[in-house]
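S.K.: structure, please.
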Amino acid sequence: MPRLILPLLLLAMLLIGSPALAQSITLDAGAGGSSFSGRLVQVMALVTVLSVAPGLLVMVTSFTRIVVVLSLLRSALGLQQTPPNMVLVGLGLLLTAYIMGPTMDKAWVEGVQPLVDGQITEEQALERTVEPFRAFMKAHVRPKDLAAFQSLAGVAGTPPGQTVAEVQAANAEPGLRTLIAAFVISELRRAFEIGFMLFLPFLVVDMIVAAVLMAMGMMMLPPVVISLPFKIIFFVLVDGWLLVAQSLIRSYGGTG
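M.R.: So this is what the prediction gives:
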């Protein structure tokens, strides 16, 4: 579990506090004040990072696509609270850990473990930890989304005082915040595409049931009352949960 959490914590520190890492903060707290002040700042930074970590998990991993697809699947089945949100989020976290396993392991080996062993500094650890996540996002971001956010950030085009080569070099290596924003938008788009495909077979079941009820003259009976059991048994018979999990994992090209 630490291999999943610590890389995200270091990545959060890079996003919210990288300029401050190079500064030295000293407060006067009497005897031993320097050591006490350092510990106090570390505790405050750790609490801040822990509060940001859940949002960071959503932004830089596959969790967004997975949890949106699972929510759309529940809506397609016509179920309101089954499975409950806790179960969907838990399944999303497990699938995310499976998909992001190689990325997390690489961030641990290259960034966290050398820092724990005292081989590199905090700044070097942050840079090495963020690189696997950057590579993962660049591999799965849609070029159109990335170009749009680069344009919004003022990277695209040729500003005064810059050459075309400099602009192309900047576009080839987007900033982390720009990459994360484009990655989240790309994940939402793909999640809704998958959700649309999941809706189709259940929509067919609803239409068939509604047509049968109309042919029988049962206008007052809501079609959803009859179609819901058929959709559930249809989903169970085709082993739907396994198929959805496999499809989500394969949508990332295997295991991340």
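
S.K.: going forward, measure contacts between C-alpha atoms and count neighbours the same way
M.R.: Noted.

S.K.: and the longest helix for the protein?
M.R.: helix 176-215 (DSSP state H).

S.K.: which helices and strands does that helix pack with?
M.R.: helix 33-60, helix 63-77, helix 122-140, helix 143-152, helix 223-237 (3 or more Cα pairs under 8 Å, 6 or more residues apart in numbering; DSSP states H and E).

S.K.: which outside residues touch the third one?
M.R.: Applying Cα atoms under 8 Å, 6 or more residues apart in numbering, the external contacts of helix 122-140 come out as 7, 10-11, 13-14, 21-22, 60-61, 103-104, 106-108, 110-112, 114-115, 176, 179-180, 183, 186, 252, 256.

S.K.: now a ChimeraX select for only the buried ones of those.
M.R.: The buried residues among the contacts of helix 122-140 can be selected in ChimeraX (16 or more other Cα atoms under 10 Å) with this line:
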select :7,10,11,13,14,60,61,103,104,106,107,108,110,111,112,114,115,176,179,180,183,186,256
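
S.K.: which residues sit against the helix or strand hosting Pro7?
M.R.: Using DSSP states H and E, Pro7 sits within helix 2-21. With contacts defined as Cα under 8 Å, 6+ apart, helix 2-21 is touched by 49-50, 52-53, 56-57, 97, 101, 104-105, 107-108, 111-112, 123, 125-127, 129-130, 177.

S.K.: and for stretch 52-66?
M.R.: Contacts to stretch 52-66, defined as Cα under 8 Å, 6+ apart, come from residues 8-9, 12, 92-93, 95-96, 99-100, 133, 137, 180-181, 183-184, 187-188, 190-191, 248.

S.K.: what's the answer for stretch 205-214, then?
M.R.: With contact meaning Cα under 8 Å, 6+ apart, stretch 205-214 is reached by Met219, Leu221, Pro223, Val224, Ile226, Ser227, Phe230, Lys231.

S.K.: which one of the residues you listed sits closest to Gly38?
M.R.: Lys231 (59.2 Å; Cα to Cα).

S.K.: and the closest one, how far from Thr82?
M.R.: 14 Å (Cα to Cα, to the nearest Å).

S.K.: burial count for the residue nearest to Glu110 when sequence neighbours are not counted?
M.R.: Excluding its sequence neighbours, the residue lying closest to Glu110 (Cα to Cα, 6 or more residues apart in numbering) is Arg128, at 6.0 Å. When neighbours are counted by other Cα atoms under 10 Å, Arg128 registers 22.

S.K.: do the one 5 residues further on as well
M.R.: If you count neighbours by other Cα under 10 Å, Phe133 ends up with 23.

S.K.: quick one: buried residues of stretch 222-230?
M.R.: Pro223, Val224, Ser227, Leu228, Phe230.

S.K.: need these in a markdown table (columns: distance to Leu242).
M.R.: As requested, the buried residues of stretch 222-230 are exported to a markdown table (distance: Cα to Cα, whole Å):
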| residue | distance to Leu242 |
| --- | --- |
| Pro223 | 28 |
| Val224 | 25 |
| Ser227 | 22 |
| Leu228 | 20 |
| Phe230 | 19 |
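
S.K.: to check against the first, give me the structure of this:
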Amino acid sequence: MIRTIVFIAAMLAMSGIAGAQGLPADILNSPALSAPVEGSVASWIIRTFGLLTVLSVAPGILIMVTSFPRFVIAFAILRSGMGLATTPSNMIMVSLALFMTFYVMAPTFDRAWQDGINPLLQNQINETEAMTRISEPFREFMLANTRDKDLQLFIDIAREKGQTVVTGDRVDLRAVVPAFMISEIRRGFEIGFLIMLPFLVIDLVVATITMAMGMMMLPPTSISLPFKILFFVLIDGWNLLVGSLVRSFT
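M.R.: The predicted structure is shown next:
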């Protein structure tokens, strides 16, 4: 995260210097910067536009190629199972899921930085090679956590349309990313089902007792809610859930 902020600050500083000089071509054609932009103002503009585009779609990329969806789905089902409408708030759940994502994806981020971004900033590789090196750690992570059935689905669909997404042993990202996403959604619902079971049992027990006592007008959920919260706290539910979610990734 710090490296990303430094990288963005460096780009903004470069644009500020160019504006102060009033002649971007002189700055960009200097020996220090001629290699990354190849002496072209148009190239610099295209790269800056590409950077802004990547930053604008960064939240979507975070959702598509990381562990974030599984965490959010599990937390949302947990809140629904406990019968809490707004507690914990969406901000708390999303923030927790976000930091858990950074924790799980830290090795992948480090590899992408060391293999792709850092050499690009040092002008050791070009943009095309950098994109390949940056995407490779994410490809390996997604393939390790994608069901073969889901991946084969998109490979078969591409084959039916006359497209090729497999080159040797390498699967194109356009097939890997959607396969990974539906695999994550499926696993999130599987985990959510296991989370819901004990709360469902508590609801059934409370509903049976209230019906047997003739309390027809009293909503069973209003009685079961404190018991579900107490149950979740006594078993140290947050520790168990977060630990299980983090360990579920390979």
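
S.K.: returning to that earlier point: which of Lys231 and Thr82 of the first structure has more neighbours?
M.R.: Lys231 (21 against 12).

S.K.: residues contacting the more buried one?
M.R.: Neighbouring residues of Lys231 of the first structure by Cα under 8 Å, 6+ apart: Leu77, Phe202, Val205.

S.K.: the closest residue to Val165 of the second structure other than its chain neighbours and Phe99 of the second structure: what is the separation?
M.R.: The spatially closest residue to Val165 of the second structure, leaving aside those adjacent along the chain, is Asp172, at 4.9 Å (Cα to Cα, 6+ apart). As judged by Cα to Cα, Asp172 of the second structure and Phe99 of the second structure stand 29 Å apart.

S.K.: what of Phe154 of the second structure?
M.R.: In terms of Cα to Cα, Phe154 of the second structure sits 30 Å off from Phe99 of the second structure.

S.K.: so which of the two has more stuff around it?
M.R.: Neighbour count, other Cα under 10 Å: between Phe154 of the second structure and Phe99, Phe154 has more, with 18 against 12.

S.K.: what's the matching residue for the more buried one over in the first structure?
M.R.: Aligned counterpart of Phe154 of the second structure in the first structure: Phe149 (TM-score structural alignment).

S.K.: its match contacts Thr178, doesn't it?
M.R.: Yes. The pair Phe149 of the first structure / Thr178 is scored as a contact, 6.0 Å apart, by Cα atoms under 8 Å.

S.K.: any idea what Arg170 of the second structure aligns with in the first structure?
M.R.: Using TM-score structural alignment, Arg170 of the second structure pairs with Glu173 in the first structure.

S.K.: give the contact list for Gly92 of the first structure.
M.R.: Applying Cα under 8 Å, 6+ apart, the residues near Gly92 of the first structure are Phe63, Ile66, Val67, Leu70.

S.K.: ok, of these, which come out buried?
M.R.: For these, buried by 16+ other Cα under 10 Å: Phe63, Ile66, Val67, Leu70.

S.K.: going by distance to Val236 of the first structure, which of those wins?
M.R.: Proximity of these to Val236 of the first structure (Cα to Cα) peaks at Leu70, which lies at 15.3 Å.

S.K.: and Ser248 of the second structure, what's its match in the first structure?
M.R.: Counting by TM-score structural alignment, Ser248 of the second structure lines up with Ser251 in the first structure.

S.K.: adding distance to Val244 of the first structure and neighbour count, write the contacts of Lys231 of the first structure out as a markdown table.
M.R.: Output for those, formatted as a markdown table (distance: Cα to Cα, whole Å; neighbours: other Cα atoms under 10 Å):
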| residue | distance to Val244 of the first structure | neighbour count |
| --- | --- | --- |
| Leu77 | 13 | 22 |
| Phe202 | 14 | 22 |
| Val205 | 19 | 19 |
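
S.K.: off-centre distance for the helix holding Pro7 of the first structure?
M.R.: 16 Å (Cα atoms, centre = their mean, to the nearest Å).

S.K.: same thing with stretch 91-103 of the second structure?
M.R.: Counting by Cα atoms, centre = their mean, stretch 91-103 of the second structure is centred 10 Å from the centre of its parent chain.

S.K.: roughly how far does the equivalent of Pro223 of the first structure over in the second structure sit from Ile185 of the second structure?
M.R.: Alignment note (TM-score structural alignment): Pro223 of the first structure maps to Pro220 of the second structure. Note on Pro220 of the second structure: its distance to Ile185 of the second structure, by Cα to Cα, is 31 Å.

S.K.: then Thr208 of the second structure?
M.R.: Using Cα to Cα, one gets 33 Å for the distance from Thr208 of the second structure to Ile185 of the second structure.

S.K.: residues near whatever residue of the second structure lines up with Ala211 of the first structure, how many?
M.R.: Counting by TM-score structural alignment, Ala211 of the first structure corresponds to Thr208 in the second structure. Residues within reach of Thr208 of the second structure, counting by other Cα under 10 Å, total 13.

S.K.: end-to-end on stretch 18-26 of the second structure?
M.R.: End-to-end for stretch 18-26 of the second structure, by Cα to Cα: 9 Å.

S.K.: ok, now which ones touch Ala45 of the first structure?
M.R.: Contacts for Ala45 of the first structure (Cα under 8 Å, 6+ apart) come out as none.

S.K.: that one and Leu4 of the first structure, how far apart?
M.R.: Remark: distance between Ala45 of the first structure and Leu4 of the first structure (Cα to Cα) = 19 Å.

S.K.: looking at the contacts of Lys231 of the first structure, which is nearest Gly240 of the first structure?
M.R.: Leu77 (11.1 Å).

S.K.: before we move on, back to that, after superposition, how close is the longest helix of the first structure to the second structure?
M.R.: Following the fit onto the second structure, the mean deviation recorded for helix 176-215 of the first structure is 0.4 Å by mean Cα distance after the TM-score superposition for the first structure.

S.K.: what angle sits between that helix and helix 2-21?
M.R.: 130 degrees (axes from the mean of the first three to the mean of the last three Cα atoms, to 10 degrees).

S.K.: what residues sit buried inside helix 176-215 of the first structure?
M.R.: So helix 176-215 of the first structure, judged by 16+ other Cα under 10 Å, has buried residues 176, 178-188, 190-191, 194-195, 198-199, 201-202, 205-206, 209-210, 213.

S.K.: and what of stretch 52-65 of the first structure?
M.R.: For stretch 52-65 of the first structure, burial by neighbour count (16+ other Cα under 10 Å) applies to Val52, Ala53, Leu56, Leu57, Val58, Met59, Val60, Thr61, Ser62, Phe63, Thr64, Arg65.

S.K.: if anything else comes up later, I'll come back, but that's it for now.
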